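Chemist: Just a sequence and a predicted model for now, questions to come.
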Amino acid sequence: MGLVQEFKDFAFKGNVVDLAVAVIIGGAFGKIVSSFVDDVITPLLLNPALKAAGAENIAQLTWNGVQYGNFLSAVLSFFVIALVLFMVIKAVNKVNKPKEVAPAGPTDDQVLLTEIRDLLKNK
């Protein structure tokens, strides 16, 4: 098998294409979540809470030249994004909840085999 054919088989397998689509959709969804956190959650909830705590510019906090405020800001951002994602996934799971399927009756083959078994049992 030639190198071109091997590459074609690899590149166009369902798994590789599915993964590429998932990465692209994930990147787009990441932008949506980031915008939601930056443009909605932060101004409505986080900024008032930081003002009340007296830490309006958390990213500018330093101690002996160590800018630990940037780290705290990143950690806080992570927790807010994780919370938003949790709520979104929980809502999606609630919408996509699988419906319970009633068990199907026996197939024709199963009915026939049951009849044969019963006839043999009665002999």
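Modeler: Cool, got the structure.

Chemist: hey, let's count contacts and neighbours off CA atoms from now on
Modeler: Will do.

Chemist: Please give the element, helix or strand, for the residue most central in space within the chain.
Modeler: With the centre of the chain defined as its mean C-alpha position, the nearest residue by Cα atoms, centre = their mean is Ile89, 6.3 Å away. In this structure, Ile89 sits in helix 68-95 according to DSSP states H and E.

Chemist: mind listing what's buried in that helix?
Modeler: By neighbour count on 16 or more other Cα atoms under 10 Å, the buried set for helix 68-95 is 68-70, 73, 77, 80-81, 84.

Chemist: Other residues contacting the helix or strand that that helix is followed by?
Modeler: Past helix 68-95, further along toward the C-terminus, the next helix or strand under DSSP H and E is helix 108-122. Residues outside helix 108-122 that contact it (Cα atoms under 8 Å, 6 or more residues apart in numbering): none are found.

Chemist: And here is the other one:
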Amino acid sequence: MLSEFKDFIARGNVMDMAVGIIIGAAFTAIVSSMVADLINPIIGLFTGGLDFTNNYIVLSGDVAEGASLEAAREAGAAVFAWGAFVMAVINFLIIAFVVFMLVRYVNKVKDAAFKKKEEAPEEAPGPNEIDLLVEIRDALKAR
């Protein structure tokens, strides 16, 4: 069983997956910061600071008029937090677009690298065996 486990871990795809998960975790922090710190403020400029996060509907419980979503939850009210969901969807779309652009760029770089390898001039093929034998035959006949 231990040797099977070693074989499983030693496979390339398991190691690739582990590296992908680690890179993905680090990349998530970068993309989340980009969305929260760079893109959302720019969107806020165009929408007049529109933020849906604190929009909710009280399903049950007493909540003061105009209270934030956090305050409504702390008061123990059951709330339908539709604004937080809308902002999560918007953030997802932004993150998905950023990841798409990154993958697109990486694929272009990878394709360019493979193209350069393919375009490398190959050595001119020399004569094959039949050509050499024909030359030898002709040289022997000429003597």
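Modeler: Structure received. The structure presented is a predicted model; accordingly, all values stated were derived computationally and were not measured.

Chemist: Mind putting the buried residues of helix 68-95 of the first structure into CSV with distance to Thr62 of the first structure?
Modeler: CSV is the format used below for the buried residues of helix 68-95 of the first structure (distance: Cα to Cα, whole Å):
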residue, distance to Thr62 of the first structure
Tyr68, 6
Gly69, 6
Asn70, 9
Ser73, 12
Ser77, 18
Val80, 22
Ile81, 24
Val84, 29
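
Chemist: In those, find the pair that's most separated.
Modeler: The distance between the two most remote of the buried residues of helix 68-95 of the first structure (Cα to Cα) is 24.4 Å, for Tyr68 and Val84.

Chemist: The first structure: which residue goes with Ala36 of the second structure?
Modeler: Ala36 of the second structure maps onto Asp38 in the first structure, with residues paired by TM-score structural alignment.

Chemist: what's the burial count for that match?
Modeler: 16 (other Cα atoms under 10 Å).

Chemist: still on that earlier bit, and the helix holding Ile89 of the first structure, how far from the second structure on average?
Modeler: Superposed on the second structure, helix 68-95 of the first structure shows a mean distance to its aligned partners of 1.8 Å (mean Cα distance after the TM-score superposition for the first structure).

Chemist: In terms of secondary structure, what does that helix contact?
Modeler: When contacts are defined as 3 or more Cα pairs under 8 Å, 6 or more residues apart in numbering; DSSP states H and E, helix 68-95 of the first structure packs onto helix 14-36.

Chemist: with the second structure superposed, average distance for the helix it packs on?
Modeler: Following superposition, helix 14-36 of the first structure is found to deviate from the second structure by 1.2 Å on average (mean Cα distance after the TM-score superposition for the first structure).

Chemist: quick one on the thing from earlier: give me the aligned partner of the residue nearest to the centre of the first structure over in the second structure.
Modeler: Here Ile89 of the first structure is matched to Val103 in the second structure, going by TM-score structural alignment.

Chemist: Likewise for Asp18 of the first structure?
Modeler: Match for Asp18 of the first structure (TM-score structural alignment): Asp16.

Chemist: check contacts around that match.
Modeler: Contacts of Asp16 of the second structure (Cα under 8 Å, 6+ apart): none.

Chemist: centre of the chain versus the helix holding Ile89 of the first structure, how much separation?
Modeler: Put simply, helix 68-95 of the first structure sits 12 Å off its chain's centre (Cα atoms, centre = their mean, to the nearest Å).

Chemist: Next: stretch 7-16 of the first structure.
Modeler: On Cα atoms, centre = their mean, the centre of stretch 7-16 of the first structure falls 24 Å from the chain's centre.
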